[in-house]
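Undergrad: Model the structure of this input:
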Amino acid sequence: MEKEFQFEQMEHLVLQDDKVLLRILKAEDAVHLANFAENEPELFLYTLAAPDSKEKMKAYVDAAVSEFKNKVSIPFIVYDKQQLHYAGTTRIYDFNWAFKTMTIGFTWYGKAYQGTGLNKHCKYLLLSYAFEELGMERVEFRADSQNQRSIAAMKSIGCTEEGILRSHMPNNTGGRRHSIILSILKDEWFSSVKAMLHAKL
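TA: Purely as a prediction, here's the structure:
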């Protein structure tokens, strides 16, 4: 089955385990995320289009939904099944079906969900889907080179640092950011990363 055809079937895609549920982000989900924008704007320190107000969060969600409709990305809202609350968002983007590569990013969680293991559960589900369902050969991750929390989190799930793209893109303060690039390869996933990450869940 062609991947582009599968993409059209993803509207009802759900990835879940006993800790977390990921489902496709919808426009009406902005209401579930508004409290983070209003009460925890520091979450978006390294986000280019920082959704640090109720209005900006609505625009952020609308843009993600538009990307999904245009087959540009697969945005998910993250639901913590233990705390029974929406926790944040994540996204799959930059697909290259011919080369079998893609990127996971646009990931953020409210403070109450950080350090709880939620991220590892999310990444296990997303990486399993990427390598075992979509047949990807490489999954990439990117972050502002100054975002030490994000970099540490990526390395903790088994990512290998590849290098820095200098002056890669604008930041949200009017300057430019250097982007760190990390990745996990298909053979790494099956030979070691999957078991290592599963043991941490």
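Undergrad: CA atoms for contacts and neighbours, from now on please.
TA: OK.
Undergrad: and K194, how far is that from G135?
TA: Here the criterion is C-alpha to C-alpha, to the nearest Å. By it, K194 lies 15 Å from G135.
Undergrad: Check D80 too.
TA: Between D80 and G135 the distance is 27 Å, computed by C-alpha to C-alpha.
Undergrad: Of the two, which one has the most company?
TA: When D80 and G135 are compared on other C-alpha atoms under 10 Å, the one with more neighbours turns out to be D80, at 19 against 15.
Undergrad: Let's compare: structure for the following, please.
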Amino acid sequence: MIDFQKDYILENDKVLLRPLVENDFDQLLRYSLNELDIWDFNAFGANGEDNLRQYIKTAIENRKKQTDYVFVVIDKLQNKMVGSTRFYLINQVTKTLELGYTWYGKDHQGTYINKNSKYLLLEFALEQLGYERVAFKANIANKRSINAMKSIGCVEEGVLRNFSFDAKGNRIDLIVLSILKDEWINNVKSNLQEKINRK
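TA: Got it, this is the predicted structure:
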């Protein structure tokens, strides 16, 4: 089970993930002000100073409510905060959760950051915490995100039609993918590790 009071630190030689805190505002602000297209697919994004403040406030409140556990992602090779990701819809009874609301600065998209981060998060959820299923969702139009999920070993489950909305308020379909604990142990973990080692 996730202990929401505990500050989990997940790291390897390339990335470090730790809980988001209010003081991270200054390091994340560059992405809110200068990389606005990061937030195109996210109805609750952090574009602009005010939205970033609200984003951080909501993330911290949701951790207290025990619904989300939000991490910042730090590139250890560059000693730089490069994005954020989270566990959400955490169900301690059914041992399922979702992994998402992931974003990275444009210079770090398509690099070693995502695969290393996802490896640490999946290992933590499925092995250390004992969860049975990690799900992922994305706007059906967000091909970059969908391809990234499939590249780490996610299995496509289906599409939730007209399920949510994007940053402009347009109704959208969401694709659902997942990784099960048995899949992780049997092949996804080793396949992902191989991809990480090649980078």
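Undergrad: Please enumerate the strands of the second structure.
TA: The residue ranges that make up the strands of the second structure, judged by DSSP state E, are 10-11, 15-19, 68-75, 80-91, 96-104, 133-139, 155-165, 171-180.
Undergrad: so which of the ones you listed gets nearest S117 of the second structure?
TA: Between S117 of the second structure and the strands of the second structure, the shortest gap by C-alpha to C-alpha is with strand 15-19, which sits at 6.7 Å.
Undergrad: okay, and the closest one goes to which residues in the first structure?
TA: When strand 15-19 of the second structure is aligned against the first structure using TM-score structural alignment, it corresponds to residues 20-24.
Undergrad: try stretch 89-107 of the second structure
TA: By TM-score structural alignment, stretch 89-107 of the second structure lines up with residues 94-112 in the first structure.
Undergrad: Kindly report the same for stretch 43-63 of the second structure.
TA: Counterpart in the first structure of stretch 43-63 of the second structure, with TM-score structural alignment as the criterion, is residues 48-68.
Undergrad: Can you check what angle separates the longest helix anywhere in the first structure from strand 101-109?
TA: Looking across the first structure with DSSP state H, the single longest helix is helix 54-69. Calculated by axes from the mean of the first three to the mean of the last three C-alpha atoms, to 10 degrees, helix 54-69 of the first structure forms an angle of 160 degrees with strand 101-109.
Undergrad: and helix 54-69 of the first structure with strand 85-96, angle?
TA: Here helix 54-69 of the first structure runs at 40 degrees with respect to strand 85-96, directions being taken by the same axes, to 10 degrees.
Undergrad: what about helix 54-69 of the first structure, how far off from the second structure?
TA: Helix 54-69 of the first structure, aligned to the second structure and superposed, deviates on average by 0.9 Å (mean C-alpha distance after the TM-score superposition for the first structure).
Undergrad: For that helix, which helices and strands make contact with it?
TA: helix 30-39, strand 73-80 (3 or more C-alpha pairs under 8 Å, 6 or more residues apart in numbering; DSSP states H and E).
Undergrad: so which of those gets nearest S156 of the first structure?
TA: Closest to S156 of the first structure of these, according to C-alpha to C-alpha: strand 73-80, at 19.7 Å.
Undergrad: That closest one - contacts with which helices or strands?
TA: The criterion is 3+ C-alpha pairs under 8 Å, 6+ apart, and the helices and strands that strand 73-80 of the first structure contacts are strand 20-24, helix 54-69, strand 85-96.
Undergrad: quick one: contacts of the longest helix of the first structure?
TA: Contacts of helix 54-69 of the first structure with the rest of the structure, by C-alpha atoms under 8 Å, 6 or more residues apart in numbering, involve 25-27, 29-31, 33-35, 37-38, 49-51, 73-75.
Undergrad: Tell me how far that helix lies from the chain's centre.
TA: With C-alpha atoms, centre = their mean, to the nearest Å as the basis, helix 54-69 of the first structure stands 15 Å off its chain's centre.
Undergrad: and what of stretch 155-170 of the second structure?
TA: Remark: stretch 155-170 of the second structure is offset 17 Å from the chain centroid, using C-alpha atoms, centre = their mean.
Undergrad: one step back: winner for burial among the helices and strands packed on helix 54-69 of the first structure?
TA: strand 73-80 (a mean of 23; mean count of other C-alpha atoms under 10 Å).
Undergrad: List of residues touching that one?
TA: In this structure, residues lying in contact with strand 73-80 of the first structure by C-alpha under 8 Å, 6+ apart are 19-25, 29, 64-65, 67-68, 85-95, 118.
Undergrad: Now list the buried members of those.
TA: Neighbour counting with 16 or more other C-alpha atoms under 10 Å marks 19-25, 29, 64-65, 68, 86-93, 95, 118 as buried within those.
Undergrad: thinking again about what came up before, adding distance to L182 of the first structure, write the helices and strands packed on helix 54-69 of the first structure out as CSV.
TA: What follows is those, written out as CSV (distance: least, C-alpha to C-alpha, whole Å):
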stretch, distance to L182 of the first structure
helix 30-39, 27
strand 73-80, 19
